[in-house]
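Enquirer: have a look; sequence and predicted model below, questions after that.
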Amino acid sequence: MNYRIAIVHDYLNQMGGAERVVGVIHKLFPEAPIYTTIVDREKLLPELRNADIRSTWMQRIPNILRDFKLYFWLYPFAVRSMDFENYDIIISSSSAYAKGIRKPDQAVHLCYCHSPMRFAWNFDGYIENVKVSRFRKIAAKWLTFPLRLWDKANSKQVDRLIANSSVVKERIRKYYGLESSVIYPPVEVERFSISEEAPGDYFLIVSRLVSYKKIDIAIEACSRLGRKLLIVGDGDDRKRLEAMAGPTVQFLGRRSDEEVTRYMQGCRALLFPGLEDFGITPLEANACGRPVIAFQAGGALDTIKPGLNGLFFKQQNAGDLIEALQTFEQQQWNPQLIREHAETFNERYFIERLLSSLQSAIDPMGSSIKHYGVGAGIHFGG
């Protein structure tokens, strides 16, 4: 049977791990249109630039790409306005709204959940350091209560719910009262390699510069120790972070994938001080043979094996990170073993698990379906 497939993502206005997942799904189903609330085509990943991307009426809101966080109460209406009547399979990639689409009765909806929406369930952390009046913050917080009800209700309409990590699986159980399977996000291990040159003298951060990433912890720790820290990325929190940085901290802004790879290959270690739902960047650094120093929580618990490919610091503060940095400098690291660990999270593993889950959702009896795309996929109708 030929299936008509659509892909849905919350918004395509940044380049992160969730967007890389969409890129792999698009590679798997290249003819499937990608529906999203808003899109910033200048920030699309290379693998999505030629995709059939369809945004909603929110795209016409003045300054929406700059102020997208302030319109969080409109996104549910935007995703509900998307029309999927002509599709048999809907694959949503969601950390917010995409799983709230109106699903036709005949369709199967598989949702790859990066996290229950942060601004509904953790509003204070989401809005921290966003420049907006106190009145608007209070008003926005009140709107999160109906948003939670909407989020919980639409989760029950999904046919197959997949978590991207163990911690997200627990959040889904806590907030939605639902069970989910875990499929780790894909890592483009083949894009990275171990450098033949010895590592440089710097620690590295590769991240969007937003408050919940807790980059200030790494800046304070490296400034106090006098360790060189290079920060790749940009975001709303950059000015605050630059103001607190010591002379050993350097901000490099956005860089190409090739440049980021070179920085990863040459770093002493990647620092990962935030609490992430999963975190692909640490595994990319591991694919370059470099270890990671991470906060002991969230997705890092699934990816960091202390002593093998990195180590943890327990409390999310500069003091604990300083201790971890000092411990790190006393240990030896094997680049080849670090890379071998990263290879267990490769793209092929993700594709196989996703297709298996999709097939069981379409045909619980387990009969074979034909595939299309990268090695395996599902046939489209005309």
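Expert: Happy to help now that I have it.
Enquirer: going by C-alpha atoms from here, please, whenever you check contacts or count neighbours.
Expert: Fine.
Enquirer: all helices for the protein, in order.
Expert: Remark: helices assigned in the chain by DSSP state H are 17-28, 75-80, 118-121, 123-127, 134-155, 166-176, 215-225, 238-244, 257-266, 281-287, 300-303, 318-328, 335-343, 347-362.
Enquirer: could you pull out the buried residues of the third one?
Expert: Read it as helix 118-121. Neighbour-count burial for helix 118-121, counted by 16 or more other C-alpha atoms under 10 Å, picks out 119-121.
Enquirer: what do you get for the fifth one?
Expert: Under the neighbour-count criterion of 16+ other C-alpha under 10 Å, helix 134-155 has 137, 140-141, 144, 147-148, 151-152, 154-155 buried.
Enquirer: which elements pack onto that helix?
Expert: In terms of contacts (3 or more C-alpha pairs under 8 Å, 6 or more residues apart in numbering; DSSP states H and E), helix 134-155 is packed against helix 118-121, helix 123-127, helix 166-176.
Enquirer: any chance of the ones you listed in TSV, plus distance to Q315?
Expert: Putting the helices and strands packed on helix 134-155 into TSV (distance: least, C-alpha to C-alpha, whole Å) gives the following:
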stretch	distance to Q315
helix 118-121	21
helix 123-127	17
helix 166-176	17
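Enquirer: burial count for D67?
Expert: 12 (other C-alpha atoms under 10 Å).
Enquirer: what about it, distance to V8?
Expert: 21 Å (C-alpha to C-alpha, to the nearest Å).
Enquirer: then T144?
Expert: Counting by C-alpha to C-alpha - T144 and V8 are separated by 23 Å.
Enquirer: cool, and L308?
Expert: 37 Å.
Enquirer: more crowded one of those two?
Expert: A direct count of neighbours by other C-alpha under 10 Å for L308 and V8 places V8 higher, at 26 against 16.
Enquirer: wait, doesn't the more buried one sit right on T37?
Expert: No: in this structure V8 lies outside contact range of T37 using C-alpha atoms under 8 Å: 9.1 Å.
Enquirer: and the closest residue to T56 other than its chain neighbours, what does it touch?
Expert: The shortest distance from T56 to any non-neighbouring residue, by C-alpha to C-alpha, 6 or more residues apart in numbering, is to T37 (5.0 Å). Contact partners of T37, counting by C-alpha atoms under 8 Å, 6 or more residues apart in numbering, are 9-12, 55-59, 75, 78-79.
Enquirer: and the comparison structure, right after this:
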Amino acid sequence: MNSNIALVHEWLTTYAGSERVVEQMLAVTPAKLHVLVDFLKDDRPEFLRDVEVTTSFLQRVPFASRFYRNLLPLMPLAVEQLDLRGYDLVISSQHCVAHGVLTSPDQLHLSYVHSPVRYAWDLQHEYLAQANLRRGVKSLYARALLHYIRQWDRLAADRVDYFAANSAFIAQRIRRCYRRKARVIHPPVDVERFLPGERREDYYLAASRMVPYKRLPLVVEAFNTMPERKLVVIGDGPQQHQVAELAGPNVEVLGHQPPEELSRYLREARALVFPACEDFGILPVEAQACGTPVIAYGAGGSLETVVDGRTGIHFERQDVSSITSAIERFESLEAHFEPDLIRKHAERFSIERFRRAFLRFIDQATERFHQRHSSQRRRSSQRSRLKPTPLAAESLG
């Protein structure tokens, strides 16, 4: 493999799903990492401790570590200022602007897409409602900004040679937003860290960051109508206080838990209840790696990670009645769910499978890129031989 590779990621502020993808990309390629900002100082992941990270001018903006998301208007400019001259291969890890880097015609640019920027496309109205920006001057500014981001995002997509998507759901978004095809490469899940347990406890589990689109209050409301069933909620975030206030006597809200505790709860739960529409959704795969069934909203990545009636249950709507009906259906089938089969299904999303698929994507894209350039050079050479010289043209006169 070519050793002259740049890997572009938007920002390093947490160690979450997209950073785990970057970790595995760096594990199988000798890429140099470029980001807009890097504020992962405390609890820096092991894979970054010996990695040299190049940042953009946004790193030096005062108070950027606290308000980096407010710098969205400057992000297209910032990513275009990253100097990637000299690299033969550029890989962008994109959920906002990373695919907008400037490359030359002889550089191959591959983009792994976690999602086209959500709040500028299909989630714009939801974002504006959650931010209380439906009306007024601030709303007008936000809508104009998102319009600009949408236009820039679409144009920037033309700078990419080949796309990969983290799910078929995101591949559909890429087709709709960019009019481009994308290969599906599911993100890596460390299934070896999650193993089936020997016993089950009498509780359901809901766990995630407590932000609006995760819909955790909805799960709490559903279990409030089923006081004979116990729910454990794990996570923190802006809605944690709301979730705690909603919780009835049968709902235990634990807040943030360390990874080993979350693993234990996943192993021992009757089922994980997952009400969000995720681009992919790593947590349901981690639950299934523990042999635990998943009761999931049947949209987005859950349609690819949870097999209805085999590794879990899908429900049709994000409302209380759909969740309660799904719980009842799950309990009628509970004895038929086999932990070993559920675990085997989760292994389809392992780190090793991601690494093999990602390297195959690079190899095939590189081969097609070189073939295309060789063909273009041949056609150019043929045209130059057919074109008369000025002297020949003159003699024909």
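Expert: That came through, no problem. Note that the structure is predicted; figures quoted are calculated from it, not measured.
Enquirer: one step back: among the helices of the first structure, which comes closest to C111 of the first structure?
Expert: helix 134-155 (9.0 Å; C-alpha to C-alpha).
Enquirer: average gap between that closest one and the second structure?
Expert: For helix 134-155 of the first structure, the mean deviation from the second structure after alignment is 1.7 Å (mean C-alpha distance after the TM-score superposition for the first structure).
Enquirer: corresponding residue for T366 of the second structure in the first structure?
Expert: Alignment note (TM-score structural alignment): T366 of the second structure maps to I362 of the first structure.
Enquirer: please work out which of the helices of the first structure is packed deepest.
Expert: The highest mean neighbour count among the helices of the first structure, using mean count of other C-alpha atoms under 10 Å, belongs to helix 281-287: a mean of 29.
Enquirer: for it, give the aligned segment of the second structure as residue numbers.
Expert: The alignment of helix 281-287 of the first structure onto the second structure (TM-score structural alignment) covers residues 283-289.
Enquirer: have a look at how far, on average, that stretch is from the first structure.
Expert: Relative to the first structure, stretch 283-289 of the second structure is 0.6 Å off (mean C-alpha distance after the TM-score superposition for the first structure).
Enquirer: for that stretch, give me every contacting residue.
Expert: So stretch 283-289 of the second structure is contacted by 189-192, 194-196, 266-267, 272, 274, 293-294, 302, 305-306, 311, 339, 342-347, 349 (C-alpha under 8 Å, 6+ apart).
Enquirer: could you redo the last one with a cut-off of 7 Å?
Expert: With C-alpha atoms under 7 Å, 6 or more residues apart in numbering as the test, stretch 283-289 of the second structure has contacts from 191, 194-196, 266, 272, 294, 305, 342-343, 346.
Enquirer: tell me, how many residues neighbour D88 of the first structure?
Expert: 21.
Enquirer: so what's it closest to, chain neighbours aside?
Expert: A107 (4.3 Å).
Enquirer: that older thread, could you export the helices of the first structure as JSON lines, including distance to D88 of the first structure?
Expert: Below are these laid out as JSON lines (distance: least, C-alpha to C-alpha, whole Å):
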{"stretch": "helix 17-28", "distance to D88 of the first structure": "16"}
{"stretch": "helix 75-80", "distance to D88 of the first structure": "17"}
{"stretch": "helix 118-121", "distance to D88 of the first structure": "30"}
{"stretch": "helix 123-127", "distance to D88 of the first structure": "35"}
{"stretch": "helix 134-155", "distance to D88 of the first structure": "19"}
{"stretch": "helix 166-176", "distance to D88 of the first structure": "25"}
{"stretch": "helix 215-225", "distance to D88 of the first structure": "43"}
{"stretch": "helix 238-244", "distance to D88 of the first structure": "44"}
{"stretch": "helix 257-266", "distance to D88 of the first structure": "35"}
{"stretch": "helix 281-287", "distance to D88 of the first structure": "34"}
{"stretch": "helix 300-303", "distance to D88 of the first structure": "33"}
{"stretch": "helix 318-328", "distance to D88 of the first structure": "49"}
{"stretch": "helix 335-343", "distance to D88 of the first structure": "33"}
{"stretch": "helix 347-362", "distance to D88 of the first structure": "9"}
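Enquirer: can you tell which of those is closest to L209 of the first structure?
Expert: Nearest of these (C-alpha to C-alpha): helix 238-244, 5.8 Å.
Enquirer: quick one: that closest one aligns where in the second structure?
Expert: Against the second structure, helix 238-244 of the first structure falls on residues 240-246 (TM-score structural alignment).
Enquirer: mean shift of that stretch relative to the first structure?
Expert: Per the superposition on the first structure, stretch 240-246 of the second structure and its aligned residues are separated by 2.6 Å on average (mean C-alpha distance after the TM-score superposition for the first structure).
Enquirer: so how far is that stretch off the chain centroid?
Expert: A distance of 27 Å separates the centroid of the chain from that of stretch 240-246 of the second structure, by C-alpha atoms, centre = their mean, to the nearest Å.
Enquirer: what's the answer for stretch 69-77 of the first structure, then?
Expert: For stretch 69-77 of the first structure, the distance to the chain centre is 20 Å (C-alpha atoms, centre = their mean).
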